[in-house]
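> next input, structure requested:
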Amino acid sequence: MQVGLHALGIGAGAQRPVIDAVAAAAESGGFATLWSGEHVVMVDSASSRYPYSADGRIAVPATADWIDPLVGLSFVAAATTTIGIGTGVLLLPEHNPVLVAKQAATLDSLSGGRLTLGVGVGWSREEFEALGVPFARRAARTEEYVAAMRTVWREDVASFTGEFVRFDSVRVNPKPVRSRTIPIVFGGNSDSALRRVAAHGDGWYGFNLDGVADVAERVGFLEARCREAGRDIAGLRLAVALRDPQVGDLEILADLGVDEVVIVDGPPADPGRAAEWVEGLADRWLPVARAVRGRTPGGPAAASRG
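Down below sits the predicted model:
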């Protein structure tokens, strides 16, 4: 069991001194991944429903700083040497996929192969409208963009023809560090999101789940969809963030086959207090995670995943 930290990119976590301090402390403390999410546009009054809260509203105020995750994670990578970095999540259908492929491969190369590209289909109609991107069929657009990006990474001279993107005989360098690919994990907790994971993903980033029972139900659904797709869920990376996580959840989540529990929190605005804040989180979560990682797996899901 690993523990990640989703703490950078918003508010105080968008400030360079805080990014540097949190990143260095998280790496030295033993966290597995630093995650950062995305919204290009926020609005003061949204009609779109936020899918990760009971009241349908996002907790982040529209006035908060929210930096671009790939740019922000490049600063994280520069301040560290070993910790993983991940977008949690980048709203892929809002972007040009060839440009994202270039940016992601650049960050992966400069970080020494530490990038996980978490992507989602998006939920804010207002955001899509502001960017001039159709809100309809955004899931199909996302799936095609993923295929196009993998083609760009894999091929020296790449061509692709689809409904939403096409290019012919182009070279896009650099290539990703690990066998010309970057792990792509899909965000989202819905049935359609998990079908997308089973069909196209290298993993799943479940966000703001209600608790271990919710995770168990979702993992079971994903496992069934993987079987239908002829895939083994053991080949997927499963990272989940709970709405109210407890240290006692880690053993249960490990037995369910979860690889990484992601703690979602905001750092202090004072960079001088950031290391102490990270150390407090590490003291609470990491000893339990190490103990769980070191024990003999007790559940069937964990056993199937090795």
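> contacts, neighbours, all on C-alpha from now
OK.
> other SSEs contacting whichever strand or helix holds residue 17?
Here residue 17 is covered by helix 16-29, with elements defined by DSSP states H and E. Using 3 or more CA pairs under 8 Å, 6 or more residues apart in numbering; DSSP states H and E, the elements in contact with helix 16-29 are helix 69-78, helix 274-294.
> residues in contact with the first one?
The set of residues external to helix 69-78 that reach it, using CA atoms under 8 Å, 6 or more residues apart in numbering, is 9, 14, 16, 19-20, 23, 36-38, 85-87, 90, 103-104, 107, 110-111.
> measure how that helix sits relative to helix 16-29, angle-wise.
What separates the directions of helix 69-78 and helix 16-29 is an angle of 60 degrees, with axes from the mean of the first three to the mean of the last three CA atoms, to 10 degrees.
> for helix 69-78, buried residues please.
Across helix 69-78, burial judged by 16 or more other CA atoms under 10 Å covers 69-70, 72-77.
> among the contacts of helix 69-78, name the ones in strands.
Members of the contacts of helix 69-78 lying in strands (criterion: DSSP state E): 36, 85-87, 90.
> endpoint to endpoint, stretch 177-191 covers what distance?
32 Å (CA to CA, to the nearest Å).
> now for the residue positioned nearest the centre of the chain: which residues touch it?
Computing the C-alpha centroid of the chain and ranking residues by CA atoms, centre = their mean puts residue 88 first, at 2.9 Å. Contact analysis of residue 88 by CA under 8 Å, 6+ apart lists 6, 35-38, 117-119, 187, 205.
> just the residues contacting the helix holding residue 17, thanks.
Here helix 16-29 makes contact (CA under 8 Å, 6+ apart) with 5, 8, 12-13, 34, 75-76, 79-80, 82-83, 267-272, 274-275, 278-279, 282.
> for the stretch 151-300 of the chain, what spans make up the strands?
Secondary structure of the stretch 151-300 of the chain, counting by DSSP state E, counting those that start in this stretch: strands at 158-161, 166-170, 184-187, 203-209, 237-242, 260-264.
> one more to line up against the first:
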Amino acid sequence: MKVGIAMFPADFAIRPDELARAVEERGFESLFLPEHTHLPAGERTRREVGELPPHFSHTHDLFVALTYAAAATSELKVATGICLVPQRDPLTTAKAVASLDVLSGGRVLFGVGAGWISEELENHGTEPSRRWAVLAERVKAMREIWGNEVAEFHGEHVDFGPVRSWPKPRQSPHPPVLVGGSGPRVARRVLDFGDEWMPHAGMPLDELSGRIAELRRAGRAVGRAHVPVTVFGAEPDPAGLEGLREVGVDRVVLYAPPADGAEVKGFLDSVAPLVERFRG
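This next block holds a predicted model:
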């Protein structure tokens, strides 16, 4: 089972390049960075989600931060965890993902999700109730762009001509698409437009085990021999991680605190023994 690290790339925390070097030096497989373009400052969002920590509104741009991380490392996988696709244009995002994959030598994992802060979505022109439909079409459109010399897409939420767009991703046919979420329709979404499932930690182990088995049965029925599963935000508890490995989880991602270099490296040192324990 692979072990990765996630951290909000806040402007007051360790730099993404320094973080990535520290993560790679300790043997972790991947570095996942979340994103928020902004945090709405009005009363409505405070009523709906409460007071969120400062790192929600202080994050560096996702792809700028990941580029710094990729440039500072040689083997570490650099991952969006998650990219809020309903808040992004699919043409520009497809180019950003492909460019990062080429420049990193094929080290990108593309984690995607629909978002959860209603006003943030609305500020990007997305109706919150339609966010999953928008996500699905935008990812499908990006897959068309990555996989074709001339691409076009015609849907309810995405509609464009024949287009040419380079570079194409280094990975073939494109970086793995990790679909976030734990709702009742997530397995269908993974098989519809994704490659892997990335639920957040916290689901009871029995339920997770059953849902993994169900997803993989459905995958085999459509010719997918093995659908990988990444548990995001897992606790660094060896017994809990062993339980995740036993039910078929392929990767766990541990959250590092968005803090200065000394604190983050201290955290990484404390959890680094888990890499060797769960390797293979």
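> TM-score for these two?
Here the superposed chains carry a TM-score of 0.89, computed using TM-score structural alignment, normalised by the length of structure 2; 278 aligned residues with a CA RMSD of 2.4 Å.
> adding distance to residue 251 of structure 1, write the helices and strands packed on helix 16-29 of structure 1 out as JSON lines.
What follows is those, written out as JSON lines (distance: least, CA to CA, whole Å):
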{"stretch": "helix 69-78", "distance to residue 251 of structure 1": "29"}
{"stretch": "helix 274-294", "distance to residue 251 of structure 1": "6"}
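> so which of those gets nearest residue 227 of structure 1?
Comparing the helices and strands packed on helix 16-29 of structure 1 by their distance to residue 227 of structure 1 (CA to CA), the top pick is helix 274-294, with 26.2 Å.
> following the closest one, which helix or strand comes up?
For helix 274-294 of structure 1, the following helix or strand on the C-terminal side (DSSP H and E) is helix 300-304.
> what stretch of structure 2 does that following helix fall on?
Counterpart in structure 2 of helix 300-304 of structure 1, with TM-score structural alignment as the criterion, is absent.
> hmm, back to that, farthest-apart pair in the ones in strands among the contacts of helix 69-78 of structure 1, please.
Of all pairs drawn from these, the one with the largest separation by CA to CA is 85 and 90; the distance is 12.6 Å.
> common neighbours of those two, please.
Listed as contacting both residue 85 of structure 1 and residue 90 by CA under 8 Å, 6+ apart is no residue at all.
> across to structure 2, which of the contacts of residue 88 of structure 1 hold up?
With both residues aligned by TM-score structural alignment, their matches' CA atoms under 8 Å, the contacts of the contacts of residue 88 of structure 1 that structure 2 also has are 6, 35-38, 117-119.
> dump those to CSV, plus distance to residue 95 of structure 1 and neighbour count.
Putting those into CSV (distance: CA to CA, whole Å; neighbours: other CA atoms under 10 Å) gives the following:
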residue, distance to residue 95 of structure 1, neighbour count
6, 22, 21
35, 19, 27
36, 17, 27
37, 14, 24
38, 12, 21
117, 14, 24
118, 14, 26
119, 11, 26
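> closest to residue 63 of structure 1 among those residues?
Nearest member of these to residue 63 of structure 1, counting by CA to CA, is residue 38, at 14.5 Å.
> what does that closest one correspond to in structure 2?
Using TM-score structural alignment, residue 38 of structure 1 sits opposite residue 35 in structure 2.
> and its match, how far from residue 226 of structure 2?
29 Å.
> next: residue 250 of structure 2.
10 Å.
> repeat that for residue 167 of structure 2.
The span separating residue 167 of structure 2 from residue 226 of structure 2 equals 29 Å under the rule CA to CA.
> for residue 23 of structure 2, same thing?
Relative to residue 226 of structure 2, and taking CA to CA, residue 23 of structure 2 is found at 28 Å.
> check residue 107 of structure 2 too.
In this structure, residue 107 of structure 2 and residue 226 of structure 2 are separated by 20 Å, where distance is defined by CA to CA.
> same question for residue 121 of structure 2.
Taking CA to CA as the measure, residue 121 of structure 2 falls 33 Å from residue 226 of structure 2.
> these two - which one has more neighbours?
Looking at residue 121 of structure 2 and residue 226 with other CA atoms under 10 Å, you find the greater number of neighbours at residue 121, namely 21 against 13.
> am I right that that one is in a helix?
Yes - secondary structure assignment places residue 121 of structure 2 in a helix (DSSP: H, G, I helix; E, B strand; the rest coil).
> what does it align to in structure 1?
For residue 121 of structure 2, the aligned position in structure 1 is occupied by residue 128, per TM-score structural alignment.
> is that match in contact with residue 138, as I believe?
No - Residue 128 of structure 1 lies out of contact with residue 138 (CA atoms under 8 Å); the separation is 9.5 Å.
> residue 124 is in contact with residue 134 of structure 1, correct?
No - no contact is recorded between residue 134 of structure 1 and residue 124 when judged using CA under 8 Å, the distance being 11.3 Å.
> show me which of the two is the more surrounded one.
Summary of the neighbour comparison: residue 134 of structure 1 and residue 124, criterion other CA under 10 Å, with residue 124 having more neighbours (19 against 13).
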